[in-house]
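Q: predicted structure and sequence below. I'll ask about it afterward.
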Amino acid sequence: MALFPAYANDSETKNPNEAISKTQDETWLENSSFKIDVIGSQASTSGSLEHGGTGSNVNLIGTSESDSNESDVAKQPKRKKKRKKKVKHHRNKVVESETKQDGDDFKIDTTRSREFLTVQTIARPSAPKYKISFKMYRPLKTSKKKLKRYFHFIVEKQSSEKETKLTKQDLAKDISVERNEDFTGFKQEEDMSQMTALYNRSLGENPRDIDMWLKYVRHQDAVFQFEKVYRKGSMAKGLRVTADRKLTILEKALSHNPDCELLMRERLNISVSAYPADELQIQLKKLVEKEPGNIIWWQGYIEASQCSMSHCDIPAVLKLYAKCLSTLHQLRRNSVLEKSHLEENILRMLYQCGLFLKQSGLFEQLWTLLRLYLELNLSPTDKNKFNILSGFEEKQLVELEEVVLHSQLPIHELWLRVERLREACHWLPFTGDSCEDPQRLVFPEDVAELIHPITMPGNTFKLTATILTLLKTPLLPCRHTTMQGLGLDYVPWAVDSIETLLPMFFPLYPLNLSNKNLLRDTQRLAVGPQYLKTFPGQEEYLEFLLTTTKNCVDCLNGKEKTAVSVWWFRFQRLLIVLDKEERFKMSSLFKKKMKSSMKQLLKSEENRNNVIFYQEYALIEHELGNFESAINVIITAIQMYADGKCILNITNEEERTVICSLYRILVELHLNAPSDIETNKQKALKYLVNLTLGRHIKNMNEFLTQGSLNETTLKFKHVTLQLLQKDPPVLMSEDHFLPNFFTDWIICNGWFLYLTKGAIECGSFLEETLSSIQNQTWQKEVLFEFYIAILFKNSLEKPGVGMFRLLDDALYRAIENFPNNLFLLSVLAKEQSLNCSLGQPWWKLTNLLMKTGHAIPSLFLILIANQRTCEIEENWIDTVTGKLFSEGNSLTNRMVSLFRRMTSLEMCTRRCGLVWRLYLQFLHAHFDPSLCRKAYYRAVEECPWLKVCIYFMYT
């Protein structure tokens, strides 16, 4: 029986003999159910078929003879269907022959079925939805992939290539293996080898190149990253190996440069981040015994105990400070050449010890230490000069505590409020017979081991500045070179409260840098005793601080006395500025009292002829809103001192300095006038002409001629060339608070060029001047400030892309050279507030401010990020909903990443109290308490002596 009925007849008649002639017989092509001449094309060429069957010549396309069987084969014309728009043209298709092998009883179906192309899709309710969001404030990712992944390129191996296989038996043999050029890290490894060879060759030729040594040390980080990616291994082991490499390089560098502070500081930072506290103490103790006069090793040795949870004990840490100070004192007594340097080291360690006492909450002990230093070195004859009373009534504090205790709050909240009240009101030791709080009972014997005399004349002002800074008086203005000269920049954990950053609001040039979103929580970040927040003891502590400063003025002489007096005037001017910006509330009674004390100082006989004091008083009048009164004070001082004198004919250096400073203040007051801008610019230009030509100050009705302007230009150029040909004099620390003829004359020349020829000409003049000053001196820093002020002022008046690019370039260069300058940082923050997200990219700001190695620029990065967030929430509106834009996840994640980077091991800000306070406040506002708790434990681990962190636990 056949498999298919169509082949039933054939299977019955066939026999084995007929199979031989099958190839010559074509009857097998016929089928009773389907007859067609498949090889019709062959039959048409050969004539008739040899087999006498029923088939005939049939064309592949066309009609055959009228037969009922053949009519099915012929192709019938199709009827056209009616279509609306498009008509498909059908073509006749050739029927392809299906080849079949001999003896096969099946065929392969290769005809496609269109029905299989239709796939039922999921209906819309069940279909998944994908949300693609686009954030305007998120920068687009433009970074390319650095590594070539294995699936990016298909490497086809040729059969002709023979790979060399290495087995265990061949390890002992010397078999050369071809290196794989397609290895993705091969190029990087070659580059690093070339860089290492370059460093070795350069340092071998010039081992005194400090920058090259530091670059070589930082190059080890790139080597570690390469090994982490391509040579998988333990992370902790890799970090330790990298630290050992760096230390080996630094030891070799210190052998060639034994007195380099930068190399020693780098070695200390690497040791602190790589070794545990016990091992670090052992290493640093050996270094201290080897070099007892090296203050950097002493600092690291003390911090190894102070910053360790297991070793941080206040009496033990104070013993280490006492041991360090006594060692430095003994070395000073036995030394003659380095006596001044050792005294400066004593003042540095005094500053660090005072910071430890202040941040630990031992303010009574701190004031006792500072008072004894003042009595020993400033007023040895009058021991009661600094016995200042607080003026706060104890009964008022008792009443406030009773109100808190009767408020029925939880116990932890009661403790926190009472402790803050006592901290704000108690900063002096208790002088009575009995006291409930033993911390307030401080005797001179408790701090006697920390007290040493300061005998060198130049260090008396540094001692005064150190004490006033520890009492929370900000440096005004706060410049990088001033902090370096006073020894206040080498402690990275010095910033624990907001008072250090207040000079950012101090006006220096005729610019409006007010920014309400920068440092919005001024009062919240204050730590008692304080004078910013409206709280019990606020005015009493402020009055105590002003009285202490005034008593220091009475004990000093010469330039030091004038410098501290100027500092006292500027501090009160800063308080007025803060009051205007509503960051600090000052009562009208205290204002009157403050103004009467300034007038009383000016009326004293020794200060009546001091023009610098009248200049500072005029600036205070201007901040109070009395513009005309301020101008009259300056003009009166000029008439008294040198009216009509040509500055070229004055030989007295002090007299020339005072005259130039008065004219500079007069010009800047007119340029900062709120109204009649063009008129005041003309007045300022006339004052500059009077300065150079020696005209009378009241001859302001004369018109400016081109001849007088040309003569003024020549005289400015002549004096400026004379000043630039000389080397700038080395300034003492007190000179940073006083007028300087070199900087004031260059600034007056710059204002003249700005008013006559524009900002571009003034900028080119300042670029030439800055390039002529080689060292990073105080004069160069002041001129950089003025350069930035000119560019920023012109950018506000005539905004344009080109001016902002010049401003960014100059500002970045200035911050790289002087990172602790708060005026430069405030200009950077103001520029970011003007441009918002259209300013410099975030990565540029991060690289600029975090690579300096100082805490203040890194803190400003946090403040700028908070400022951006506040401006987005206040000004941005959602175009879809019409509501104010809320803080997105990207901004929150950016802040979290920034805080984590700042508290990492390699950053100097990981022990900065203010950074941890901002971090904890941010987490408390945006995340759950568990994350805040983890960050709090980390803060206590890094800063175990910081008392303000304990307050956060109770909140």
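A: Thanks, I have the structure now. Numbers count the residues shown, from 1 in each chain.
Q: going by C-alpha atoms from here, please, whenever you check contacts or count neighbours.
A: Fine.
Q: any idea how many residues pack against Trp298?
A: Trp298: 24 surrounding residues under other CA atoms under 10 Å.
Q: which one is it nearest to, not counting chain neighbours?
A: Spatial nearest neighbour of Trp298, excluding adjacent residues (CA to CA, 6 or more residues apart in numbering): Val288 at 6.2 Å.
Q: name the SS class of that neighbour, please.
A: Under DSSP: H, G, I helix; E, B strand; the rest coil, Val288 falls in the helix class.
Q: what's the spacing between Phe885 and Ile296?
A: Phe885 is 49 Å from Ile296, where distance means CA to CA, to the nearest Å.
Q: picking that back up, next, count neighbours for the residue nearest to Trp298.
A: 19.
Q: list the contacts for it?
A: Residues in contact with Val288, defined by CA atoms under 8 Å, 6 or more residues apart in numbering, are 294, 297-298, 301.
Q: and the comparison structure, right after this:
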Amino acid sequence: MSLFPAYGGGRTPAASSAKKTTKPGEEEPATGANWKKNESYIKKHVDIATKEPESDSSSSSDHSEEEADKRKEDEVTKTKKLPPGKPLEFDATDGFYVDKLGNSSYRHITTLKKPARPRYKSRMKRLSDREYNSHGFSRAHSKFSRKRSRYVREKLVDEPGEDEVSRLQEQLTRTKVLVQQDPEVLDHWLQLHRLLNLNLDKANRLAVAEQQIYNLETALEHHPSNQQILRLYTHVANATYQASEVARRFEKMLKRNPFQYTLWSNLIMVTQGDMACCNVSAVLRIYEYSMRRMHVGHNDEITRRFIMKETDEIMLKLFHNCLLFLRQSGHTNWMFALIRLSMELNFPYLTFECLGARAAREQPLIGFEEVVLRSGMPMPEIWARVEQLRQSYCFLPLKDRRASSTDVFKDKMNDERYFGSDKLVPYVHALKSLNNRLHLVLVVVQLMKLPLIRSACLADKLNPCIEDFGESEAIEMLFAAMVDRHSYAVASLQYEFDAAMINLAREMSVTPSYMPHLVGHKLYAATVSKMLLKCAEIFNGDEPKRRLLLILYLRFQKLLIILHKSMGKLTKKYFKNKRTRIRKLINLTDNRNVVGFYTEQALCEIEAKNYRMAFSIMGRIVTKKSEESSHISCVDTMHLYLVCAELHIHKGRQAEAIGILVSLCLGKHVPINQKTVHSKKQVLEGLRNAEVMVRAELNALDTQPAEMTLEEYFLPNKLLILLRAICLIEVLNNRRRKEARKWLNDLQNDQFGPEAVKDSERKRFIREQIMEIQMLHLRLSFLVFGQVEFYTGFKMIKLDELLEKGLEEFPRNMVFLQMWSSLKTIMWYRQRSRLIRTKAGVASLVHLVVAVHHRFGIVDDNDKFSKEATRMAVCNRLISMIETFLPTNVDRLEVEEEHYRILRRNSIYWRLYMMCLSKTNASFKRSKDVLVMAMDECPWDKSLLMEGARVLPVELASLQDLMTEKEIRVFAMPEEVDVLRGL
């Protein structure tokens, strides 16, 4: 029969019997001549009156056809009847073949072997079958369910029955009575909020939320400064009402209690994080009012009853958030102008000229702009590069309107870079207490992208409440573990991870920055260095604080050496200039006798691979100190001995390291460049002497205040130095000894246990550092002997279990995050789930990304022909991880939802998402949807909009209009660039 029955004469018997037969004597027309004509749509006229009677031959043919039809009906009745289903779109009168039954021969391929043979699964065996659930018994779906069980180990909570509901309703009634009788009990209010959230009456969610808000407002009248109730109130209000209504409620509460940082930060974020309300002027008005209110302080009897000793702490937090907002919105000129005014206001005896713009420093900008303008690139690319160049060079404010770095559009540029007193004074106020001056300096230094927070305790002291406010968008802040290395004994295990971190920072860094691959990095690095030296002059009368600022300066120089070395830009000339500047600084009269400065100088030489020079520096200091006294009495000298011993371990010289450590424990000087052999008796004597000193330090710890000063976080600690020395001796000398490990475990459980450190900031910090020493002990055992004896106290424990415990208690510790991300011996799902559960904000996300690159880095080295496939695999895995936190993920866990509340306000999260989409050649629609979602969460962030312009050049005009609408700083107007290109 014909493939196309409507064309031609090929017909089935049933179809031909229904049509008119040919007359006798006429020849049947050839089918080939009429194949182009479709006769199905031609209506033929039949004249009934002139129709001739049918012949006998036709009757006989009809009789034979009826018998054939009966036989077919008998055969159909013998077959199994199909179950009733959906009606078919065809019947038996169709003139083409319909495959109603599956042919099993099509499911087997005899020419292929079994491993290469594709498997064909029938989802609908018959067309009349009902819809089939493909996930019912699918092996892939069962495998997916098994993987999900790794993350979700809790069973689904069934809906409560009638008895349970009645019991909970009775409990709710009793709780309401208890709240009225004893409103001063906090637990009653929290239990009432939890029971109302269950919605036992199945009421409208809006009604339930309003009832919760009413009860929380009543609770705040009795507990006005309780942070737990304040967080519950802000969370319910943000989820219930629109931004304007939430802001009105927060303003009403702030009139009654103006000294709550939680309310101020949420009020600011309601305006700053809303796409419709976000505007630089509107946000700054709230900052102006809040900081003026903090400066005025308690001015009436109503506000005096709130528990608040001083307002400097809140004002410093608000000042930090204000400068962070200006930096993220591109107003770096405004930010540095506020920094300069605040420093000169609180330290009137100094002038910070290093924060002022100079035309001579910005001269290279003109040459770079001319190269870009004459490059012939598309206009969007030219504008983006000119904008980045000006942002790199023109970040400092002008002192007057006449100073300028270029003659083109001179007045316009000067007006935007000059700030009068009316733009600065409302946001800057003098501190009320002189004890907070160092806090102000560290806030300023941190906002200049200097990574100085390595400890979780220090992070809680300087940058608390990350869930209320967006974190820093500076990727450079994650270099803290490289600036202040945990231990040089195991530094070789971190070099690969450091390289992966730096490679990620190259893609995510934003100008102005000191990253060596960016244009203008020298100007910004020089500004930060001069600022640190200027801040050191503030504390000329306070030696610990002055030393702290100079140590930060030396560590910043060390970071620059590490970055230049990692990017292949560490030249002899560059390092020689660094070495000369460091030597000039140390040779000053006030710095000549500070041992800690020489230690940092030696570490700079170590990072540049000049081991001989480093040991020479430390040897000269030890020789000089041994001439002054035969005993080690200075904590800085003890730290120098410890660093020297770790460097010997790093170089594989264990005997020299043991000799230096034993001398440290005995408190006697020894030449560090010579091999000193100690007997077992001397080693045991050194350990006993160290234990005596440790017990003395533990006894003295009870007499010290519970709160630590900021400088104590950065300076060496004698107790921690001795504990680390004891552990290193035990690993190198006799790894089967378990006294030190048992001792550390006892300290962690008793004197520095979880309950003992709750009310003591000092003990909590020491507990964190002791946990770092335990991890160093295990890692060094693996590095030296190739195996680890997982014994600490009375139970077996592995490094990954110890790290999980550390991340649970100290989630923002950079050493723990780096160690966990660099592990390659654990399964990926464990590594991923732990970082997701770690409440460290964007730090945990970035370490998760670096862990992916770190794992796939092995594939790149061994397989040179699959780099592109590996890169795509990395991007796809990153996209999958990023989408895990999104609200569009129906399988999102509660932990991931809480993590998203922090990540959604950080541009690093969204920029990383768009960057991975662009690398995988995703559709423009998908990238645009992500950009719209990102702008809805971070409408003030300039780096996010610039990334959107790079990924979606078509939307550049709309993004530029959005920058103008939100008052985001634009250094190069499109019209200006167009005119400059035509010159």
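A: Thanks, I have the structure now. What you see is a predicted model, and the numbers here were worked out from it, not measured in a lab.
Q: which residues of structure 2 fall in strands?
A: Ranges of strands in structure 2, per DSSP state E, are 791-792, 795-796.
Q: now check structure 1 for the residue matching Met531 of structure 2.
A: Using TM-score structural alignment, the equivalent of Met531 of structure 2 in structure 1 is Thr548.
Q: quick one, what contacts the residue nearest the centre of structure 2?
A: Nearest to the mean C-alpha position of structure 2, counting by CA atoms, centre = their mean, stands Val842 at 2.4 Å. Applying CA under 8 Å, 6+ apart, one finds that Val842 of structure 2 lies in contact with 471, 902-903, 906, 908-909.
Q: could you dump these to JSON lines with neighbour count and distance to Gly420 of structure 2?
A: Output for the contacts of Val842 of structure 2, formatted as JSON lines (neighbours: other CA atoms under 10 Å; distance: CA to CA, whole Å):
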{"residue": "Glu471", "neighbour count": "21", "distance to Gly420 of structure 2": "29"}
{"residue": "Ile902", "neighbour count": "20", "distance to Gly420 of structure 2": "35"}
{"residue": "Leu903", "neighbour count": "26", "distance to Gly420 of structure 2": "36"}
{"residue": "Asn906", "neighbour count": "25", "distance to Gly420 of structure 2": "31"}
{"residue": "Ile908", "neighbour count": "23", "distance to Gly420 of structure 2": "33"}
{"residue": "Tyr909", "neighbour count": "20", "distance to Gly420 of structure 2": "36"}
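Q: any chance of those in a markdown table, with distance to Val594 of structure 2 too?
A: Shown next, in a markdown table, are the contacts of Val842 of structure 2 (distance: CA to CA, whole Å):
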| residue | distance to Val594 of structure 2 |
| --- | --- |
| Glu471 | 36 |
| Ile902 | 42 |
| Leu903 | 42 |
| Asn906 | 41 |
| Ile908 | 40 |
| Tyr909 | 43 |
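Q: please, where are all the helices along the stretch 601-750 of structure 2?
A: 611-628, 635-650, 654-666, 680-701, 718-733, 739-749 (DSSP state H, counting those that start in this stretch).
Q: for the first one, buried residues please.
A: The neighbour-count check on helix 611-628 of structure 2 (16 or more other CA atoms under 10 Å) flags 611, 614-615, 617-619, 621-622, 625-626 as buried.
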